[in-house]
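Visitor: dropping the sequence and predicted coords here.
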Amino acid sequence: MKIWHNNRCSKSRCAVEILNENKVKFEEYKYLDNPPNASDIKDVLSKLGMKASELIRKGEPAFKENFKGKELSEKEWIEAMVKFPKLIERPIFVNGDKAV
């Protein structure tokens, strides 16, 4: 299992703590330190069964400053997440061909 993790996020830290307490083996992907490319984001969206716009954190300053009120295509939202990885809702758990 892999978790897309932001250590500054309380929900993400809580998720890691629960996994550790339950001795679940997992790999941390600190996506702010090593941002995903468009292919990575498309892959996780496919595993989540979501549209790119559904994975966007609309409360983030980068969203409000750059995208609020705009209609973007799937490709444009993915490009936005590549450019501003803080926009990615977290945590994301990936296990094989599924993600939540």
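Guide: Okay, I see it. All of these numbers come straight from a predicted model, not from anything done at the bench.
Visitor: going forward, measure contacts between C-alpha atoms and count neighbours the same way
Guide: Noted.
Visitor: could you pull out the strands for the chain?
Guide: Using DSSP state E, the strands of the chain run over 2-4, 27-29, 92-95, 98-99.
Visitor: nearest residue to the most centrally placed residue in the chain other than its sequence neighbours?
Guide: With distances taken as Cα atoms, centre = their mean, Ile88 lies nearest the centre of the chain, 3.8 Å away. If the residues on either side of it in the chain are set aside, Ile88 comes closest to Ile56, at 5.3 Å by Cα to Cα, 6 or more residues apart in numbering.
Visitor: adding another structure so you can compare the two:
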Amino acid sequence: MSPITLLHNPRCSKSRAALALLQQRNQDVTVVQYLKTPLSLAQLEVLMSQLGLQDPREMMRTKEAEYQQLQLDNAQPAELLRAIATTPKLLERPIAIVGNRAVIGRPPETVLELI
């Protein structure tokens, strides 16, 4: 089995729960604290593809104050990706990645689809 990369925020209960589920199943998990190590634009584009998404909003936390402050309601996809790259708090969490597949761990049990 390929190692699982988990885009993780340790302050998020859902993210902690997803990590615990993977660890309980003895999965090889590489934890990426994306708030400390933000993803580049290129990485975000790949992530969208891995998630099978067309609209970046589907992997964004649109209820965050920063989303409103940046006035992203009518933004185009490229602008949304730039916003995530510069304000990583906007990225939904957790996200588990294996190979060319990824899932958003909401609910946390969703990450188990990758094992």
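Guide: Good, I have the coordinates. Bear in mind the structure is a predicted one, so any value in this text is a computation, not a measurement.
Visitor: which residue in structure 2 aligns with Phe63 of structure 1?
Guide: Using TM-score structural alignment, the partner of Phe63 of structure 1 in structure 2 is Tyr67.
Visitor: and the aligned partner of Arg90 of structure 1 in structure 2, how far from Leu81 of structure 2?
Guide: Alignment note: Arg90 of structure 1 maps to Arg93 in structure 2; criterion TM-score structural alignment. In this view, Arg93 of structure 2 and Leu81 of structure 2 are 15 Å apart by Cα to Cα, to the nearest Å.
Visitor: was I right to think the residue nearest to the centre of structure 1 contacts Met81?
Guide: Yes: using Cα atoms under 8 Å, Ile88 of structure 1 is in contact with Met81, at 6.3 Å.
Visitor: shared neighbours of these two, anything?
Guide: By Cα atoms under 8 Å, 6 or more residues apart in numbering, Ile88 of structure 1 and Met81 have these common neighbours: Ile56.
Visitor: so Arg93 and Leu81 of structure 2 - more neighbours on which side?
Guide: It is Leu81, of Arg93 of structure 2 and Leu81, that has more neighbours when counted by other Cα atoms under 10 Å, with 28 against 25.
Visitor: please report how far that one lies from Ser40 of structure 2.
Guide: Taking Cα to Cα as the measure, Leu81 of structure 2 falls 9 Å from Ser40 of structure 2.
Visitor: what does Glu66 of structure 2 give?
Guide: The value you get for Glu66 of structure 2 to Ser40 of structure 2, if Cα to Cα is used, is 18 Å.
Visitor: tell me, stretch 9-16 of structure 1 lands on which residues of structure 2?
Guide: With TM-score structural alignment as the criterion, stretch 9-16 of structure 1 aligns to 12-19.
Visitor: what are the buried residues along that stretch?
Guide: Lys14, Ser15, Ala17, Ala18, Leu19 (16 or more other Cα atoms under 10 Å).
Visitor: for Cys12 of structure 2, see how far away the fourth one is.
Guide: Between Ala18 of structure 2 and Cys12 of structure 2 the distance, using Cα to Cα, works out to 10 Å.
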